[in-house]
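Asker: just to be clear, the model below is a prediction. Sequence and coordinates:
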Amino acid sequence: MELTLKLPCYPLLPLLVFNSDYSSLINGLSLQLSNKTLMVTVGQYPQYPTNIFNNISVDFINIQASNFNVNSSITSSGIDKIQQILNSWGTVIDKSKLVLGVEFGGTIEIVSSNNIKSDIENQHIQIANASNSTFPMANEPIPDQCQYSSYAYLSWNTLQQVLSSSSCPINLTSSSSSWKYGFVRNAKQSYLYQQNSSSTNYFVVFYEDYQSLNAKIDYINNNNLAGIAIADITKDSNDSQLMNFIVSGTQPTSAPGGQSTTSSSTSSSTSPSSNNTGAIVGGVIGSFIFVIIMAAIGFMLYRKRRVEMLDLLKDTKNQTCSDINRQDYSDTNRQVRPDTHNRIYSDTNHQTS
């Protein structure tokens, strides 16, 4: 069971009252669901009295680490900011209970900039004062209580269709494309930007893709966190591209936009992509060795059977054809078929398991 906690933009409730009521609620749920896994979803920083988490019985804490760029000058879910957030939570609760929450998509905003690439890389994004804005591409209001008017949310399902379309070619740095592609090195997050034709403002969308997810998965593994949580899996593509990448470490052959994640990340651990590549290579080599072994066994059985048949013909000069055929087939059924059946299926089951 997951319990999501949300506070208003400017909370008026005394924190001590919130502390007492929330602790009672969580502990009551934990008692009633003693045989279930209980996870609470919280905000980016432990702003509540920190002892609240020492007095509640939960299995996991899900940190909603996204939408950082709302009313700020940074990317929406960069790994650099996430490291700060998780380190802060690590002082309150054991890291083995922390779950990193991600969004399958990104936040689009309107910004004003003289050099948008430089501003994004140096985290000097200037938010445009734009009200009642209409954003390009299909969108939905950003899921935020404060209802900032110059933001909207784009799902990965929408983004990957745009990235794969003719209006947004794979080479997004091409001057012929209205949308330009960029990748923030420090934040390890992809983005698209487009100048608004009616003004000097830009539309910018920071989003989760294979590269950014790969960096987050590496961080989770290297720091022994509990895992990753998806806020809404319906935001994924129809063929579950991002979910499949998280589970298997593989991405579609023609992944829309960005670079392939087959190269190793800055982390010292092996990325999911390289783990999967090693498994494929190992499987091919193992299959090749298995075929060679089976061929050798088959050849030896053939030679053995041929010798037995020659000996049999020598001893059956005075026998009738029916006697020879009866002896031949009985020997074949007894020696070859059971042995072949047991060997092939046991080896197959062994490899599969």
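Answerer: Here it is on my side, so go on.
Asker: from here on, just use CA atoms for contacts and neighbour counts.
Answerer: Noted.
Asker: buried set for stretch 85-104?
Answerer: Along stretch 85-104, the positions that meet the burial threshold by neighbour count (16 or more other Cα atoms under 10 Å) are 85-86, 89-90, 93, 95-104.
Asker: same question for stretch 14-23.
Answerer: Of the residues in stretch 14-23, those buried by neighbour count under the rule 16+ other Cα under 10 Å are 19, 23.
Asker: in helices only, show me the buried residues of stretch 85-104.
Answerer: When DSSP state H defines the helices, the subset of these inside them is 85-86, 89-90.
Asker: so which of the buried residues of stretch 85-104 is the closest to Glu208?
Answerer: Within those, the smallest distance to Glu208 is 6.1 Å, found for Phe104 (Cα to Cα).
Asker: check it against this one:
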Amino acid sequence: ALITLAQDGGTLSNNNGCTLEPLNIVTEVDKQLKTIGYVQLFSAKTPTQTTPIPKIPWDSYDFINFIDDVNKLNRIGDLIKYKDNAKASTKILLSIRNYNVEQWPQPQDDKDKDDNGNVEYNRIITETITTIKDHQLDGIDIEYPGMRGSLCKGPNPGPNPNEFIWDKNNDDKIINFLKNIRVALNGMEGVKTLMLTVGRDVIGNLNGAIDYLNIETYHNSLYQNSKEPNNGNYKSHPNSPLDVYKKAYEDWNNLGGIDSKKIIMGVDFGNTIQMVPNENIRQFQTVEFPKSADLFDFNKLKLIDQIQPIREFCSGADSNLYLWLWRDLSKSVLDPSGGFCSIKSNLNWTRKFVETDTSVTPWLYSVVDTKVAPNFYYYVSYEDFVSLHSKLEFAMTNSIGGMSISDVSYDDINNSLLNFMQPIRGKAVPTTGGSSPSNEGNGKSAPKVSDNVGKIKKGIITGSIVGSILGLFLLAICAYWYRQKTLRKSEASDINTESSSNRVVSSTIIPNDRRFIDHLTIE
């Protein structure tokens, strides 16, 4: 059976990307994929402000990666306590990054050994191993410094502002580092996991050193505009396009020599929103526009509390991209009754999906101000069940190692997107909580158009018949009531006295139907 979702005000069709084949549940244990969730306990708007530990459905995650950036390490204890209280087997990894090339070199000869002949690791290895021991963690996730550093120029690591922070010639150092930390992890009690997070740029000789390679290709506009300057112009791009990930996967698998079962697909529930002064965004996701344009206006969007800035990974300044988390986007704009594939009524947003687009990514657009700036649009590229379905199919078809989610708190209150991913872990999509489209064992599919039309027509006919009968019945009552009133008036004319204290006046208030319906509408 096909799963049919709604779009364009609830109209169901077969050409809008909202008709999905059910996902097969991966029943063979050795073929099941892992699910990794990232946790950051600080505000994206105000990094110095900490945030509560989110409610994590521990049974749905194999790994939780604690981002050690602005996070305070002393909060790892709270995270572990939550996991222990849930009696979960989820593993917790420390996720780190470092762009300082001078801190990556490894011992090369005897002078780097202590008096007992043991290798003296550099500061990063020593501190990492100590942190894992002190907090009883299950391993580490390291971001390859060339993922962003190879695109950025600046004073770090050297005094020359024209030098790139990370030169590809330094890749040998990170390879040596990973091999040495692999040895250090193997020397610890218990099995420790080593994960490397990368982008599209491939480095070799890693397969034996790492357990997992997490490939992240979202925030695509930032990377594309950094890699391909457009004469001072920007280009909009889908946030997390499937075709870009496919290319990265093939390169790492074929050129990098990484086993498919070790490769993780990074997905983003944070999405992106930006202002695009180009009306072609109505038809295409990639359009060009002047870099000097007024790129964003919080006041006009009126979603200040929901929008979070995405920092430029070179300067740290605000970029022209902002996050609009699924938990907020789905609640504010999308209609859950059709699998979040339609827009809520009376909202000035349009959903677009082009089936021939290899990015397999839906988008929303809305005119900023029809009077002042009719050609300025808000453009939202986001992950939903349609795009996620294609990613899950690719992951299962290629038997990759799993999928990572940034970040666990970005999903909605029902964990709808996470639940939709459960077939890769050998589980059916939960039948309670959320309004995701059906899968194997996931309740009922949305009704087809013909079914709805049939119900409506039957309702009209039935209503007409019942209404006619009720109308005749009411006429009979009114005639009877009028007859009795006339008789009572005739009898009352013979009675000259009546106590006013015995008179009861009753009235029935009939509410305005429209106002009554509006009052009962559930947002």
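Answerer: Great, that's in hand. Keep in mind it's a predicted model, so treat the numbers as computed, not measured.
Asker: if we can go back for a sec, out of the buried residues of stretch 85-104 of the first structure, which are inside strands?
Answerer: 98-102 (DSSP state E).
Asker: my read: Gln306 of the second structure touches Trp324, true?
Answerer: Yes - contact status for Gln306 of the second structure versus Trp324: in contact at 6.4 Å, counting by Cα atoms under 8 Å.
Asker: mind checking how far the counterpart of Asn87 of the first structure in the second structure is from Ile263 of the second structure?
Answerer: Under the alignment defined by TM-score structural alignment, Asn87 of the first structure corresponds to Glu250 in the second structure. Relative to Ile263 of the second structure, Glu250 of the second structure is positioned 10 Å away (criterion: Cα to Cα, to the nearest Å).
Asker: repeat that for Leu470 of the second structure.
Answerer: 67 Å.
Asker: spatially central residue for the first structure, please.
Answerer: When the first structure is reduced to its mean C-alpha position, the closest residue under Cα atoms, centre = their mean turns out to be Ile246, at 2.0 Å.
Asker: tell me the counterpart of that residue in the second structure.
Answerer: In the second structure, the residue paired with Ile246 of the first structure is Met421, using TM-score structural alignment.
Asker: then Thr134 of the first structure?
Answerer: Using TM-score structural alignment to pair residues, one finds that Thr134 of the first structure aligns to Asp297 in the second structure.
Asker: residues near its match, how many?
Answerer: 13 (other Cα atoms under 10 Å).
Asker: go on, Ala128 of the first structure?
Answerer: Per other Cα under 10 Å, the neighbour tally for Ala128 of the first structure reads 16.
Asker: likewise Ala296 of the first structure?
Answerer: Other residues within reach of Ala296 of the first structure, judged by other Cα under 10 Å, total 12.
Asker: same check on the one 3 residues further on?
Answerer: Applying other Cα under 10 Å, we find 12 other residues in the vicinity of Phe299 of the first structure.
Asker: that older thread, in contact with the residue nearest to the centre of the first structure, which residues?
Answerer: Ile246 of the first structure is in contact with 213, 217, counting by Cα atoms under 8 Å, 6 or more residues apart in numbering.
Asker: that one should be in a helix, yeah?
Answerer: Yes - assignment of Ile246 of the first structure by DSSP: H, G, I helix; E, B strand; the rest coil places it within a helix.
Asker: tell me how far it lies from Leu213 of the first structure.
Answerer: When Cα to Cα is applied, the distance between Ile246 of the first structure and Leu213 of the first structure equals 8 Å.
Asker: more neighbours, Gln306 and Trp324 of the second structure?
Answerer: The neighbour comparison of Gln306 of the second structure against Trp324 (other Cα under 10 Å) goes to Trp324, with 25 against 14.
Asker: how about that one, what's its match in the first structure?
Answerer: Residue correspondence, TM-score structural alignment: Trp324 of the second structure in this structure matches Leu154 in the first structure.
Asker: distance from the helix or strand that its match is a member of to the second structure after superposition?
Answerer: Secondary structure here is read from DSSP states H and E; on that basis Leu154 of the first structure sits in strand 151-155. Between strand 151-155 of the first structure and the aligned residues of the second structure, the post-superposition mean distance stands at 1.0 Å (mean Cα distance after the TM-score superposition for the first structure).
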